[in-house]
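Enquirer: here is a sequence together with a model predicted from it:
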Amino acid sequence: MGEIHVESTVRIDRAPEEVLAVLHDIAGQHEWWPGQYRSEPLDHDDDGRVARALIGNDVKIAKDDFEVVYTHDDNPDGALGYRWAIAEPSTLQRSQTGSWQVRPDGAGSEVTLRLMVDSTLPLPGFLLKKALQDTVNGATEGLRERCEG
């Protein structure tokens, strides 16, 4: 099928530091990310941030468990956040990369989630893209609801 790229941006009425605190709580991610049933930290970096985690997703058309490796650094364009990639191919993915980017926006934040997946599922590309777009839209909306409480 090849790589599928999707993204979603949302404005959150909280300071970037507050949004980042929620994003860095990988262990609690499954509580607000629709379809995610597991987010289990496996290792931390020297600054105490999650470096590796086991993630489980059920996105209506498929269920998959995989290990994620995180890179915590500022993005080249000055946004705050982090990036990730799966450690090795999983049952349903040859590869996956993603990023959360948080930028100040007045008294709040503009938050963008980008996701790329190369899936092994034998489905038409438009169905896979819709499932992934629904996933990132749900994640950004879930993050907004979690942050704004």
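Expert: Nice, thanks for sending it over.

Enquirer: all contacts plus neighbour counts: C-alpha atoms, from now on.
Expert: Will do.

Enquirer: from memory residue 96 sits against residue 86, does it?
Expert: Yes - with contact taken as Cα atoms under 8 Å, residue 96 and residue 86 are classed as touching, separated by 5.6 Å.

Enquirer: just checking, what packs against the helix or strand hosting residue 18?
Expert: Per DSSP states H and E: residue 18 is located in helix 16-24. In terms of contacts (3 or more Cα pairs under 8 Å, 6 or more residues apart in numbering; DSSP states H and E), helix 16-24 is packed against strand 93-105, strand 108-119, helix 125-148.

Enquirer: what packs against the first one?
Expert: Which is strand 93-105. helix 16-24, strand 80-86, strand 108-119.

Enquirer: for it, which outside residues touch it?
Expert: 11, 15-16, 19-20, 75, 79-86, 88-89, 109-121 (Cα atoms under 8 Å, 6 or more residues apart in numbering).

Enquirer: what about versus this one:
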Amino acid sequence: MADQSTQSIHIEAAPAEVMAVIADFAAYPEWAGGLKETSVLAARDDGRAERVRFTLDAGIVKDTYVLQYDWAADGLSVSWELVEGQTQKSQRGSYQLRAVPGGTEVVYTLAVDLTIPMIGLFKRKAERVVMDTALKGLRRRVEGRD
């Protein structure tokens, strides 16, 4: 079982604006570091993606993988799980949004287990970099700074 990492960030926008950027998978290559291509494979009746294929090229780590998404009815959270991957054995993650004065607190949780062996220290550092890059990219995109 993969260890779980959590980070949070404050974004100066309403939760609905933040979730709209999270749900816009076609735009991920424009702001999410390392992602070269995304493709929605299946969507719910309301248009939200259920299954998405990602092509990642983050230097030494390259992968094509598919995630299954579960969107909360209140619009304040989304979680996902790996259903297909080459370099990853498992991936579970979520974004939890909470309205706060001046915007939204975004909590990002991620647990990844790779098929290639990696020393724990390097794996934790890589997870921190991935999460930090994703959260800062999300903030720039939502706040219109990219």
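Expert: Everything's here; your move. Just so it is clear, the structure is predicted and the values come from calculations on it, not from any experiment.

Enquirer: overlay them and tell me the TM-score.
Expert: The TM-score (TM-score structural alignment, normalised by the length of structure 2) is 0.91; 144 aligned residues with a Cα RMSD of 1.5 Å.

Enquirer: just to revisit the earlier point, residue 27 of structure 1: which of the helices and strands packed on helix 16-24 of structure 1 is closest?
Expert: helix 125-148 (13.9 Å; Cα to Cα).

Enquirer: pull the contacting residues for the nearest residue to residue 61 of structure 2 once chain neighbours are set aside.
Expert: If the residues on either side of it in the chain are set aside, residue 61 of structure 2 comes closest to residue 87, at 7.9 Å by Cα to Cα, 6 or more residues apart in numbering. When contacts are counted by Cα under 8 Å, 6+ apart, residue 87 of structure 2 touches 61-64, 114-116.

Enquirer: ok, so of those, who is nearest residue 55 of structure 2?
Expert: For the contacts of residue 87 of structure 2, the nearest to residue 55 of structure 2 is residue 64 (4.5 Å; Cα to Cα).

Enquirer: measure residue 24 of structure 1 to residue 69 of structure 1 for me?
Expert: 13 Å (Cα to Cα, to the nearest Å).

Enquirer: of these two, who's got more company?
Expert: Neighbours per residue (other Cα atoms under 10 Å) separate residue 24 of structure 1 from residue 69, with residue 69 holding more: 19 against 15.

Enquirer: so the equivalent of that one over in structure 2: helix, strand or coil?
Expert: Under the alignment (TM-score structural alignment), residue 69 of structure 1 pairs with residue 68 of structure 2. Put simply, residue 68 of structure 2 is strand when judged by DSSP: H, G, I helix; E, B strand; the rest coil.

Enquirer: not counting its neighbours along the chain, what's nearest residue 68 of structure 2?
Expert: residue 51 (4.6 Å).

Enquirer: what are the buried residues along the particular helix or strand that has that neighbour in it?
Expert: Assigned by DSSP H and E, residue 51 of structure 2 belongs to strand 49-58. Using 16 or more other Cα atoms under 10 Å as the test for burial, strand 49-58 of structure 2 gives 49-56.

Enquirer: over to stretch 21-33 of structure 1?
Expert: Neighbour-count burial for stretch 21-33 of structure 1 [16+ other Cα under 10 Å]: 22-23, 26-27, 29-33.

Enquirer: show me what whichever strand or helix holds residue 8 of structure 2 is in contact with.
Expert: Using DSSP H and E, residue 8 of structure 2 maps to strand 4-11. With Cα under 8 Å, 6+ apart as the test, strand 4-11 of structure 2 has contacts from 18, 103-112, 127-128, 131-132, 135-136, 139, 142-143.

Enquirer: let's see it at 7 Å
Expert: 103-111, 131, 135, 139 (Cα atoms under 7 Å, 6 or more residues apart in numbering).

Enquirer: between the residues you listed, which is closest to residue 42 of structure 2?
Expert: Of the contacts of strand 4-11 of structure 2, the one sitting nearest to residue 42 of structure 2 (Cα to Cα) turns out to be residue 110, at 22.4 Å.
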